[in-house]
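Novice: Any chance you can model this:
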Amino acid sequence: MFFGKRGAKRIFAACMAVLFMGSVAGCGASSSENGIEIPGITGNGQSQTINVDYEVPQQVPNILVDQVGFKPDSEKELLIRAKELPTEFQIRNLETGEVVYEGKLVKPTFDEKTGEYTAIGYFTELKEEGNYYASADIVGESYAFSISETVYTDLFNDACKKFYYNRCGIALSENLAGENAHSACHTIAAHLQDEPSVEIDVTGGWHMDEQADRDTVVGCKIAENFLLAYELNKEAFTDETGIPESGNGIPDILDEVRYEVEWLLKMQDPKSGGEYGAALTDNTKGGDLFSYPVVVTPVSMDSTICFAATLARFSFFYQEYDPDFARECLRAADKAWNCYVNNQKVLESSGAFNAAAQLYRATGNSSYDQILQAFFEKRDFLELFNTDENIFLGSVTYLSTNQKVDMDLCGKLMKYLMQRSEDIALKATQSKYLVADYDSENIYASILFNMRCLTITDYIIYNHEYTTIVENHAHYLMGMNPDVTNYVTEYTERTYVDGQKPGILNNPSYDSLFVFMLSILVKE
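Specialist: This is a model prediction of the structure:
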């Protein structure tokens, strides 16, 4: 991002600080490395030199904004925290410092837990595209931000394309991948962990971590998030994100999911129909990460039932593009289902509920509906709906199927969904940061799962308030949080890199949920 004259001033100030430290510490070392030598007296009266080490704490603004920015027509807000809150704020042009908007602060709040005084400022009326920063008397200035029609579109495409960069088994060209380009990796045959003499071709799929491991359960969950996001917000997904399949007439998100699905098919045991758990790289012999041998873990029942659900869901959406491949996926899902029911107690597994919902929608087979009805009759179903991802996703699928359904039951499911969404919305509106569960132990997972719920509800029963709440959570993740940190991208003034923390787009599971969250904002 271009920071103009104001950004240049910050760079100049930082350079002057470095020069000053160098003059104190002398040539070859800074005071932060060697400390400051202070004359002192020992207990026996002898003089000594005391070496004092210290670290200057990093100062961050007390005006919090989304450092990535806002769309021209969306609601825009900032948060100010200060013991003595001002009553007004200004938005200034980043390059000239000229005031382009003045507003009043509202919702003054005192948080007894943190001891913070906060207030919110709205500047929704400012719609002109450009780069800005906020200021207020006593408090100071915010980090820079932009107003742009493409602020979410660019971010959305980056989040989607991360999965192309994570592809295993193929070469990534500089033309499409830039600095992420590399030659084909892990192309040699893998070995089964429990039968090392057996070789298996498991090329393909997405790397899930820095060790370039690939996990079937994680891959299935990510693919399901993408497929559901596509179902709800098709217009958000294009065929031009810059992957090898772009321009083939199929939305790129489905091309990306197919790449993972083709790997998942290779991970299915052809005899039993069970799904192997993971393809792990073996670094015990050293060498280059991309050439590590690969070991395939044994068939896992969790992987098998997740595979059945994902392949059934994929076949349903992909039949209009490639009917033959869709049928192959549905047969594989059915085979995995049979493997699972022959080895597990179906009604004790929430994964079976989700798989039955996907298979019922894809086939209309009443045997799957019978499984669903048995789950619906459980006394703790409402609790499961609110706490178990498989029950939640399977219920959403039941609501959207074209097959025969119990309308009274659909009414109950809608009531559950609305209540869950209203609880999230209420928490968000009562929060000083405008988000639900901001003090949750795992804040990012909580935010992303909550926003998936709101996005689903917003699709079924459109509510502009829900869209605004989703957008506020995006603002939180990109700077309007207690750490004043952008946890999504690397190109703003303070990001997760500064705190040496992993970014959301660097976690494939979080990235897929972030794509889900942005899909409702991109289509607006």
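
Novice: Please count neighbours and contacts with C-alpha atoms only from this point.
Specialist: OK.

Novice: which helices and strands does the longest strand anywhere in the chain pack with?
Specialist: In the chain, with assignment by DSSP state E, the single longest strand is strand 99-111. When contacts are defined as 3 or more C-alpha pairs under 8 Å, 6 or more residues apart in numbering; DSSP states H and E, strand 99-111 packs onto strand 88-93, strand 116-122.

Novice: distance between that strand and the chain's centre?
Specialist: Relative to the centre of its chain, strand 99-111 is centred 30 Å away, using C-alpha atoms, centre = their mean, to the nearest Å.

Novice: Okay, angle between it and strand 116-122 too, please.
Specialist: On the basis of axes from the mean of the first three to the mean of the last three C-alpha atoms, to 10 degrees, strand 99-111 is oriented at 140 degrees to strand 116-122.

Novice: which parts of strand 99-111 are buried?
Specialist: Of the residues in strand 99-111, 99, 102, 105 count as buried by neighbour count, 16 or more other C-alpha atoms under 10 Å.

Novice: All the helices of the stretch 151-300 of the chain, residue numbers only.
Specialist: For the stretch 151-300 of the chain, applying DSSP state H, counting those that start in this stretch gives helices covering 151-165, 174-177, 216-232, 252-266.

Novice: In a markdown table: those helices, plus mean neighbour count and distance to residue 24.
Specialist: Shown next, in a markdown table, are the helices of the stretch 151-300 of the chain (neighbours: other C-alpha atoms under 10 Å; distance: least, C-alpha to C-alpha, whole Å):
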| stretch | mean neighbour count | distance to residue 24 |
| --- | --- | --- |
| helix 151-165 | 19 | 44 |
| helix 174-177 | 14 | 45 |
| helix 216-232 | 21 | 53 |
| helix 252-266 | 21 | 55 |
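
Novice: Alongside the first, I'd like the structure of this one:
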Amino acid sequence: MIFRNGLVLLLTILLTNIAYAQTGSARIQLNQVGFYPAAPKLAVVTGTTGATQFSVTSADGRTTFYTGKLSSEKSSKYSSTVTKTADFSAFKKSGTYVLTVPGVGTSYPFAIGAGVHADAAKAVLKAFYFIRSDMPLEAAYAGKWARPAGHPDTAVLVHPSAATNLRPAGTIISSPGGWYDAGDYNKYIVNSGITMGTLFAAYEDFPQYFKTLSVGIPESGNAVPNILDEAVYNLRWMLTMQDGADGGVYHKLTNASFDGMVMPGATKEPRYVVQKGTAAALDFTAVTAMAARILKPYAQSFPGLADSCL
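Specialist: The predicted structure follows:
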């Protein structure tokens, strides 16, 4: 009987602590991933409140580590929302915490630590692997999201909007590789432009960091940073989207209509390259210029690729 009562008490405490840690007030908004110890740390409290102070406590709320004063109430010029700010930048101790405002509630848990954004950085970069178009995602790299290859795009039709004398409508070209777009199975040069530019700029700004960041893709372990491996997968597709006869760049590779909610390997509709455009040509030029510069030191891994981007 004593054992059973003790077990019930223990379970009650555990469940209470879990609920406390997982149920946060939507009125207290902060970075739920976390903060670096020496970085600025802010939370925004929305809605009218008479509270003037806040506290940073352990995730179970039992230990208070830091208290501070809320800012004065501020109004938005563009909505009826009023806010107060909690600045706890001075608190630098590593751990997992919640922020509490009397009368408002408790935030969702957040962490403070030296490598607090490491998992998020890996997840963001690994996301590009999951939207590769024409290769199977193997369980060794994709885990439970493994799937067969999607569109091979080795027999793509030139759409009437993109037809020329040398490539009339219906001409078949090969344009494999690349990433699917955010919400469909098409592949866009302009959308790729901002993404490729962001990845290349990130590598140039933080080369030492990205040289050590491995995210578990098929290329991991080669002599190339994973961020460049992933960019090259899309770059090789982009190069196929230029018409060698006139230098123009097709806007996108697409179905005539969007696919339904099906896996990529299940779609069998014809695919097209559509009208060339200035935006596509400019994005293509900017990306290939960056690629020529950034990939030059990796000529042994990518023979001729940097030169082909000039």
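
Novice: Now compute the TM-score of the two chains, please.
Specialist: Once superposed, the chains reach a TM-score of 0.80 (TM-score structural alignment, normalised by the length of structure 2), with 282 aligned residues with a C-alpha RMSD of 2.7 Å.

Novice: Now do the longest strand of structure 1: everything it contacts.
Specialist: Contact with strand 99-111 of structure 1 is made by 86-93, 116-123, 126, 432, as judged by C-alpha atoms under 8 Å, 6 or more residues apart in numbering.

Novice: go on, stretch 220-236 of structure 1?
Specialist: Here stretch 220-236 of structure 1 has contacts from 237, 253-254, 257, 260, 306-307, 310, 313-314, 317, 456, 459, 508-509, 512-513, 515-516, 519-520, 522-523, using C-alpha under 8 Å, 6+ apart.

Novice: now that stretch: which residue numbers in structure 2?
Specialist: Aligned using TM-score structural alignment, stretch 220-236 of structure 1 spans residues 193-209 in structure 2.

Novice: and that stretch, how far from the chain's centre?
Specialist: 13 Å.

Novice: mean deviation of the longest strand of structure 1 from structure 2?
Specialist: On superposition with structure 2, the mean distance recorded for strand 99-111 of structure 1 (mean C-alpha distance after the TM-score superposition for structure 1) is 2.7 Å.

Novice: thinking again about what came up before, including distance to residue 49 of structure 1, could the buried residues of strand 99-111 of structure 1 go into a markdown table?
Specialist: A markdown table is the format used below for those (distance: C-alpha to C-alpha, whole Å):
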| residue | distance to residue 49 of structure 1 |
| --- | --- |
| 99 | 52 |
| 102 | 54 |
| 105 | 52 |
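
Novice: Among these, which one lies nearest to residue 426 of structure 1?
Specialist: Nearest to residue 426 of structure 1 among the buried residues of strand 99-111 of structure 1 is residue 105, at 21.5 Å by C-alpha to C-alpha.

Novice: Residue in structure 2 paired with the closest one?
Specialist: Match for residue 105 of structure 1 (TM-score structural alignment): residue 70.

Novice: what does stretch 89-106 of structure 2 correspond to over in structure 1?
Specialist: Per the alignment by TM-score structural alignment, stretch 89-106 of structure 2 matches residues 124-141 in structure 1.

Novice: End to end on that stretch, go ahead and measure it.
Specialist: 19 Å (C-alpha to C-alpha, to the nearest Å).

Novice: which helix in structure 1 runs the most residues?
Specialist: helix 407-430 (DSSP state H).

Novice: residues touching residue 49 of structure 2, list them.
Specialist: 103-104.

Novice: what do you get if the cut-off is 10 Å, keeping everything else the same?
Specialist: 73, 82-84, 101-104 (C-alpha atoms under 10 Å, 6 or more residues apart in numbering).

Novice: Nearest to residue 129 of structure 2 among the residues you listed?
Specialist: When the contacts of residue 49 of structure 2 are compared for distance to residue 129 of structure 2 (C-alpha to C-alpha), residue 83 wins out at 39.5 Å.

Novice: okay, and the helix or strand following the longest helix of structure 1 goes to which residues in structure 2?
Specialist: With elements assigned by DSSP states H and E, the helix or strand that comes after helix 407-430 of structure 1 is helix 443-460. Using TM-score structural alignment, helix 443-460 of structure 1 lines up with nothing in structure 2.

Novice: how close does the closest residue to residue 219 of structure 2 other than its chain neighbours sit to residue 216 of structure 2?
Specialist: Leaving aside its chain neighbours, residue 219 of structure 2 sits nearest to residue 229 (6.7 Å; criterion: C-alpha to C-alpha, 6 or more residues apart in numbering). Applying C-alpha to C-alpha, the value for residue 229 of structure 2 to residue 216 of structure 2 is 11 Å.

Novice: Equivalent analysis for residue 36 of structure 2, please.
Specialist: 25 Å.

Novice: What of residue 203 of structure 2?
Specialist: Taking C-alpha to C-alpha, one finds residue 203 of structure 2 at 18 Å from residue 216 of structure 2.

Novice: swap in residue 96 of structure 2?
Specialist: Counting by C-alpha to C-alpha, the gap from residue 96 of structure 2 to residue 216 of structure 2 is 27 Å.
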